[in-house]
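*Asks:* This is a predicted model, with the sequence first.
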Amino acid sequence: MFKIFYEDIEIGVEETYGNYAVTREEVIDFAGKYDPQPFHLNDDIAKQSVFGALCASGWHTCAMAMRIMVDRMMAEGFAGMGSPGVDNIRWKKPVFPGDTLSVRMRTTEKRPSASRPNIGLIKGAYEVLNQKDEVVMTMETNAMVLRRTPAAG
């Protein structure tokens, strides 16, 4: 099942992947459930906002990015074991219905876990891009990844 372990991750490697189409229906549905601000739900109000048109919630952008990342991890057999958190989320540009998102990631750090010998910790810098290659969101992630060979205790 797993093919990519902690030992296989190299610092500095950058990859771009994903192809997620943002739909109007999904933007409104997500906003209605989780972030019901008018500029995510109503075209007329959105036109008057700083965004100029109906746009996705930043939290929806996070969720779409997560879907892109997990699809990639599952397809490649990444031995991810969850995350202790995400740092420095920044929404740089609005995401509109009709946009297509992708993710660019670069591994910035890695270290073995001090408390779990079968786990390594990976930090990554992520950029979410639209179809114009514009950065719409950035974040730093922390991931727990299985080690192929657990450290001696």
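*Replies:* That came in fine, so what should we check first?

*Asks:* okay, CA-based contacts and neighbour counts for the rest of this
*Replies:* OK.

*Asks:* Surely residue 32 forms part of a strand?
*Replies:* No. Secondary structure of residue 32 (DSSP: H, G, I helix; E, B strand; the rest coil): helix, not part of a strand.

*Asks:* which residue is nearest the middle of this protein?
*Replies:* Centroid check for the chain by CA atoms, centre = their mean gives residue 65 as the closest residue, at 3.5 Å.

*Asks:* which SS state does that residue fall under?
*Replies:* Per three-state DSSP, residue 65 ends up helix.

*Asks:* Helices of the protein, start to end?
*Replies:* Applying DSSP state H to the chain gives helices spanning 24-34, 43-48, 58-76.

*Asks:* Show me what the first one packs onto, helices and strands only.
*Replies:* Contact partners of helix 24-34 among helices and strands, from 3 or more CA pairs under 8 Å, 6 or more residues apart in numbering; DSSP states H and E: helix 58-76.

*Asks:* which residues touch the helix it packs on?
*Replies:* 3-4, 17-20, 27, 30-31, 35, 79-80, 91, 94-95, 101-103, 128, 137 (CA atoms under 8 Å, 6 or more residues apart in numbering).

*Asks:* Below is an additional structure, to be compared with the one above:
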Amino acid sequence: MQHYEDIEIGDTEEFGEYQVTKDEIVEFAEQYDPQAFHVDEAAAEDSAFGTLVASGWHTASICMRLLVNGILGEQAGMGARGVDDLRWKQPVKPGDTLSVRTEVVDKRVSESDPKRGYVDTRLEGRNQDGEVVITWLAHGMVERRNPGE
């Protein structure tokens, strides 16, 4: 189990591989983001994208799953305080394969709870061509192994 003390500023990880399907793009969008270019192929052809594309929220959800499978599942995580600078850089299309790259950009001990450390991590989601499709800055909380040290 990785604790706050095990994490260093500058740590980077690359992981995950998830192929996005047309059916799941439509299913997600029908439930959460039913804009025409996410649910209707004909309408999507006439959109700025020219084809069906995933909701940005769907892309974020896929990257979150990859993050849990790749790092957070092995970390003494305590949740997050939020996300800043969420950006959708490129549309995600059916057949795209996503992976994730993370970099720890800051860390500090909580002043109000010495059992908790704050870890800020920049995430990039990339497609199979290495193009960045999504970025965000996460403000995570990680349990300290040795509070008070």
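*Replies:* On my side now, so go ahead. If you're wondering where the values come from, they're calculated on a predicted model, not measured in any experiment.

*Asks:* Can you pull the TM-score for these?
*Replies:* Once the chains are overlaid, their TM-score stands at 0.97 when taken by TM-score structural alignment, normalised by the length of structure 2; 149 aligned residues with a CA RMSD of 1.0 Å.

*Asks:* Map the residue nearest to the centre of structure 1 onto structure 2.
*Replies:* Under the alignment (TM-score structural alignment), residue 65 of structure 1 maps onto residue 63 of structure 2.

*Asks:* Against residue 72 of structure 2, how distant is its match?
*Replies:* 12 Å (CA to CA, to the nearest Å).

*Asks:* now residue 15 of structure 2
*Replies:* From residue 15 of structure 2 to residue 72 of structure 2 the distance is 12 Å (CA to CA).

*Asks:* Between the two, tell me which one has more neighbours.
*Replies:* residue 72 (19 against 15; other CA atoms under 10 Å).

*Asks:* how near is the more buried one to residue 121 of structure 2?
*Replies:* Residue 72 of structure 2 is 12 Å from residue 121 of structure 2, by CA to CA.

*Asks:* same thing with residue 82 of structure 2?
*Replies:* 11 Å.

*Asks:* got it, and residue 58 of structure 2?
*Replies:* Applying CA to CA to residue 58 of structure 2 and residue 121 of structure 2 gives a distance of 20 Å.

*Asks:* Out of these two, name the residue with the larger neighbour count.
*Replies:* Legend: neighbour count by other CA under 10 Å for residue 58 of structure 2 and residue 121, higher for residue 121 (22 against 18).

*Asks:* Spatially nearest residue to the more buried one (excluding sequence neighbours)?
*Replies:* residue 104 (4.4 Å; CA to CA, 6 or more residues apart in numbering).

*Asks:* how deep is the aligned partner of residue 114 of structure 1 in structure 2 tucked in, by neighbour count?
*Replies:* Aligned counterpart of residue 114 of structure 1 in structure 2: residue 111 (TM-score structural alignment). Residue 111 of structure 2 sits with 9 neighbouring residues when counted by other CA under 10 Å.

*Asks:* same thing with the one 4 residues further on?
*Replies:* Summarising burial for residue 115 of structure 2: neighbours were counted as other CA under 10 Å, giving 16.

*Asks:* Thought residue 141 was touching it, still the case?
*Replies:* No. Judged on CA atoms under 8 Å, residue 115 of structure 2 makes no contact with residue 141 at a distance of 10.0 Å.
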